[in-house]
Structure formats: C-alpha cells, structure tokens
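Asker: sequence plus the predicted model coming up.
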Amino acid sequence: MRVTTTVKAPIGELLREWRDRRRISQLDLAISADISTRHLSFVETGRSKPSRDMVLRLGEHLDIPLRERNRLLLAAGYAPAYGESDIGAPEMTVIREAVRRLLAGHDPYPAAVVDRGWNLVDANLSLGVLTEGVAPSLLTGPVNVLRATLHPDGMAPRVLNLGEWRAHLLGRLRRQVEQTADAGLAELLEELRGYPCDDEVPEVEIPGPGDIFVPLRYLHGDVELTFFSTVATFGTPLDVTVAELVIESFYPADQATAAFLRERVTG
C-alpha cells in the first residue's frame, strides 16, 4: 500500500483554495462543519493549526477527493488517512472480482473501467466492437480511453456525431479538472481540445427538443450503432485507488444495435 506524499503549500492556503474552488463562503463552511468562522479564518491565514479531525471534517464538507485529503493532512503535519493500493495487490482481490463480475455480466454490451486519469484498468470482450480499427499505438499500455476515442487515429473517424460526443467528453473532463485541480488532467484536456474536429460543438450541452441523453453514434463496418452510457463508482471507498475507479457501461439505444450486438456474440 502506498500513500501520496507531495505537498507544495501550507494547510491554510490549501483549504482556502478548495473553499474558493467550491464557491463556499467561510460562514457557510463553518456552519456546515460546526466550527466557528473565527477559527476557520485563523486556520486559513496560518494563525491556528487545525486538528487532524478538523482537517478530515473540512475535507468531507468540501467534498475533496481522498487523494487531496491526504495532501491536506500532510500539509497540516499528520499522516495520510487513506491508503492507495495497487489494483493488482492481494487486498484488492475482492474489488477486482466485483469489477470482473460487473463487466462480464454486461456482455454483449461494451463496458470498461478507468482510473483517475482515464487510463483503462479493465474491460469486457464486447468493448472490442468500439476499438476495432483503432491504431495499435493507442491500444498499448497505458491505454487512455479519451485519447483512443478522440484521436484522429482512434475511434474519431467512425464516430458519426463526433462534435456532439467530443463536447460531451470534454465537458466531463473539464468538470473533473475543476473538481480535482489535477494538473495532469488539465494537460490531457488541452491535448484533446487540440485534436481536429470538423463539426466542433460547445462543451456546454444544450439539449434539443425531446433529447434525453447524448448518444454515441458509431459506424462499425457498414453498420451504424447507437449507444447511451451510464457511469458507476464505489459508494463507500476508503482507499484512494478504489475511490478513483469509474465503470462506464454502454447500452444499445435502439433495437437494431441490440440485435447486432447479440448476434455478434452468438453468431
């Protein structure tokens, strides 16, 4: 098990940055965390050192990712509270088995598990329907699913509504950057924004009449497939790695797509 150890700023400054990022006033945070505004102000300005319990409480009320809560604890002079286990570690066996059951149970529809950086952790066999034709260089580890999707040598040429799907993915990544302040994700976002797209759509999703989700319209050979996706995370994680796992499952958005996927497996 490993833990994050890099700290670049004092605890008060980090807390103030997170509070500003969440657009929460000192008064509102103090009320929700059941501390005085004066004490919170002293913590943010460095005039008072918060207890370990207070750091964890503020991290919870600011909805700070577990990885960043560890950094807050280190900045305050305390040991990290949350472990960070390698996905292949023995203690992660139950997690791997649960993920494999979810993925296998979703066949014949595509599903994948990604980590914090959108790197592929695992996938079911049916994901191959979306990756056929992707350049081998994009499918060698670590495989970044956003890069494999939007790169000109990836899925992009076969995504029939590329502008719409690209805007959806970039919007998700932009919100993740805002929520986590992750520099690596910010770099990935800028890289993806630089990929060519003839039908560029604003990242703010504006639904049309009757729209209920953003579809993925994908050309597999000469067959048009249409999907919608759902995202799942672990509900009560106490490990950084587990907290950052995301399971994305694709479902057929029409009967023709469902029939094609079933026949692909049985035929």
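Answerer: Yep, that arrived. Numbering: from 1, shown residues only.

Asker: from here on, just use CA atoms for contacts and neighbour counts.
Answerer: OK.

Asker: from Cys197, how far out is the residue nearest the centre of the chain?
Answerer: The centroid of the chain falls nearest to Arg116 when counting by Cα atoms, centre = their mean (5.3 Å). From Arg116 across to Cys197, the span is 25 Å (Cα to Cα, to the nearest Å).

Asker: against that first model, consider the following:
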Amino acid sequence: MTISTAASVTEPPPFARELLRWRTARRVSQLELASRAGTTQRYVSFIERGRSVPGREIVIRLAESLGLTLRERNSLLLAAGYAPAFAESPLDAVALKPVREALDSILEGHLPYPAVVAGPRGELVAANEAFDVLTEGADPALLAPPVNVLRLALHPRGMGARVVNLDAWGQHIVENLRARAVRSPDPRLGSLAEELADYVPASEPGADYLGFAVPLRLRCAEGELRLLTTLTSFATAVDVTLAELHLEAFLPADRETAEILRTRAARRG
C-alpha cells in the first residue's frame, strides 16, 4: 500500500501579502523597492515570503517608497500589527482650525474666479461665492448635501448640459479618476468613474486645445466662459483628512471670461 502525503504550505502573513500586492500594483521590483527603502533585495524577499518580521520603521519606509497615501500607509501598518502613524481628524477638529482658516482665505482671495475644496471622491467641502457660475441651472437634487463636484460637472442635469466641449473636458476627468482608481484601488472610485463615463460623449482632439491644456468651455447667462483649472493639495500633510483634500481653482483663459466673472462679482456686491 502506498501512502502519499502532501507538503503543507504556510500562508504568508497579512503584511507579506499586502506588500506584494502593492509592489505588484506599483510595478516595482524587489531590487528597486529595496533601493528606495534603504534595505536589501534579500530582506524584501524574506518579508514577502513571511520569513522576516519587519519593524515599524521599515514598514513606514516601504510604504513611503511605494508612494502610498497616508490612509494606505496606516492600513499597511495595521497589516503588520502596528498602530497607525497618521491621525485622521474631523475637518471641524480644533487642530485643523488653522487649515480651515487658510482654505477660507485662499477661496476668498481667488475671487472673482470660482474655486472649490473637495474630498478624495469629489465631495464638496467648501467653495467661494463665484461657485454659483458652476451651479447655475443645475438640478436641486445635485446640489443637496453631500454635493459631489465631479458628478455635478458632468451630469446632464448639472453642468454637463452647458459644457460646450463636454467630450474632451469630460474625458479628461474620467481618465484622471480611472488612473487614481488603478493607483489606489477603491471600488467607490471605480464605480464613480464608470458612472461619469456614461455622461461623456466620445472624444476627438480638436481646436479646443490651447496647446498645453484642455479649457472648460462653459455657457452661462452672460455668454461662454473659457476656464483653465488648477489642482492644489497639501503635499506635506501628516493628517489623513488634510492629505485627501484638494483645491480646484478656475482661471480665465481669455479676457472675455475674466470680464464676465468680474461683472458677476460686482452684481453680487
């Protein structure tokens, strides 16, 4: 009688699996990751195979070397059995009061041009008075809290019906969202990207390009606006909430747009 035995296979610990998943997603070799983190390829290999238990400091260095967000770094620390390194404060927390005041100052200082502060999936956090040019004629349902500025921008009952170059401008938003969903896997990002893609017609590069950017061509009561957008984030943030915020500011791409927005501001008093 022949008795066969199967070799037991030990499942790598959670941190080892997570490190391998992130390294694969970022398309970084063990050697490259080791070089970035100031360690050896052999040690990275041992970690991924569950043969070495990394200390808290090396976990943080590996997470930084992979370009993970603060939220993702906290998750990696938890997978390794360590407490999160970065706080996640409510936006109304006392500690973030200087940040809120700074954002209010920036928003006001950008007038008469529109600017908004949004969360990682487009959640509206704050906006200046010129935001009304973006919400003009929008379905009240899209303006009921929580407002999603990405959905508002492309929805046919939001800005979508007034965007002259919805194909090119909308495709830019969708592709950016999809790229973020790939870089930092989040089912909610992927789902939102697919929803927004349904609002955007097929895009073909044309005369709308300024040579370096795709302007937003938006109809309003006074005529057509041509706006460029800039995104600003807190690159040195050590709080998860703050790190996930971004400021989107709109700038006039021609004199006519600037004059329309100045006139609207004067009417608001």
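Answerer: Done, it's in. In this text, all values refer to a predicted model and were calculated from it rather than measured experimentally.

Asker: quick check: TM-score for this pair?
Answerer: The TM-score (TM-score structural alignment, normalised by the length of structure 1) is 0.91; 255 aligned residues with a Cα RMSD of 1.7 Å.

Asker: if we can go back for a sec, tell me the SS of the residue nearest to the centre of structure 1?
Answerer: Per DSSP: H, G, I helix; E, B strand; the rest coil, the local secondary structure of Arg116 of structure 1 is coil.

Asker: grab the nearest non-local neighbour of the aligned partner of it in structure 2.
Answerer: Alignment note: Arg116 of structure 1 maps to Pro120 in structure 2; criterion TM-score structural alignment. Once flanking residues are discounted, Pro120 of structure 2 sits nearest to Glu244: 5.4 Å by Cα to Cα, 6 or more residues apart in numbering.

Asker: wait, the one you found sits on Arg121?
Answerer: No: counting by Cα atoms under 8 Å, Glu244 of structure 2 does not reach Arg121; the two are 9.1 Å apart.

Asker: who are the contact partners of the residue nearest to the centre of structure 1?
Answerer: When the contact criterion is Cα atoms under 8 Å, 6 or more residues apart in numbering, the partners of Arg116 of structure 1 are Glu244, Leu245, Val246.

Asker: got it, and Glu44 of structure 1?
Answerer: Residues near Glu44 of structure 1 by Cα under 8 Å, 6+ apart: Ile11, Gly12, Glu13, Leu15, Arg16.

Asker: ok, Pro252 of structure 1 next?
Answerer: Residues near Pro252 of structure 1 by Cα under 8 Å, 6+ apart: Tyr109, Leu225, Thr226, Phe227, Phe228, Ala258.

Asker: which of these fall in strands?
Answerer: The members of the contacts of Pro252 of structure 1 that map onto strands under DSSP state E are Leu225, Thr226, Phe227, Phe228.

Asker: how about the third one, what's its partner in structure 2?
Answerer: Which is Phe227 of structure 1. In structure 2, the residue paired with Phe227 of structure 1 according to TM-score structural alignment is Leu227.

Asker: look up how far Leu210 of structure 2 lies from that match.
Answerer: From Leu227 of structure 2 over to Leu210 of structure 2 (counting by Cα to Cα), the distance is 11 Å.

Asker: likewise Gly109 of structure 2?
Answerer: Taking Cα to Cα, one finds Gly109 of structure 2 at 26 Å from Leu210 of structure 2.

Asker: can you give me the helices in the stretch 101-250 of structure 1?
Answerer: Remark: helices assigned in the stretch 101-250 of structure 1 by DSSP state H, counting those that start in this stretch are 128-131, 145-150, 162-180, 183-193, 240-244.

Asker: can you lay out these as JSON lines showing distance to Val214 of structure 1 and mean neighbour count?
Answerer: Formatted as JSON lines, the helices of the stretch 101-250 of structure 1 follow (distance: least, Cα to Cα, whole Å; neighbours: other Cα atoms under 10 Å):
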{"stretch": "helix 128-131", "distance to Val214 of structure 1": "17", "mean neighbour count": "17"}
{"stretch": "helix 145-150", "distance to Val214 of structure 1": "15", "mean neighbour count": "22"}
{"stretch": "helix 162-180", "distance to Val214 of structure 1": "7", "mean neighbour count": "18"}
{"stretch": "helix 183-193", "distance to Val214 of structure 1": "19", "mean neighbour count": "15"}
{"stretch": "helix 240-244", "distance to Val214 of structure 1": "24", "mean neighbour count": "21"}
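
Asker: now render those as TSV, adding distance to Ser48 of structure 1.
Answerer: TSV is the format used below for the helices of the stretch 101-250 of structure 1 (distance: least, Cα to Cα, whole Å):
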stretch	distance to Ser48 of structure 1
helix 128-131	54
helix 145-150	43
helix 162-180	26
helix 183-193	29
helix 240-244	28
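
Asker: list the buried residues for stretch 98-118 of structure 1?
Answerer: 99-100, 102-104, 106-118 (16 or more other Cα atoms under 10 Å).

Asker: and the strands in the stretch 1-150 of structure 2?
Answerer: Here the stretch 1-150 of structure 2 has its strands, by DSSP state E, counting those that start in this stretch, at 115-118, 124-127.
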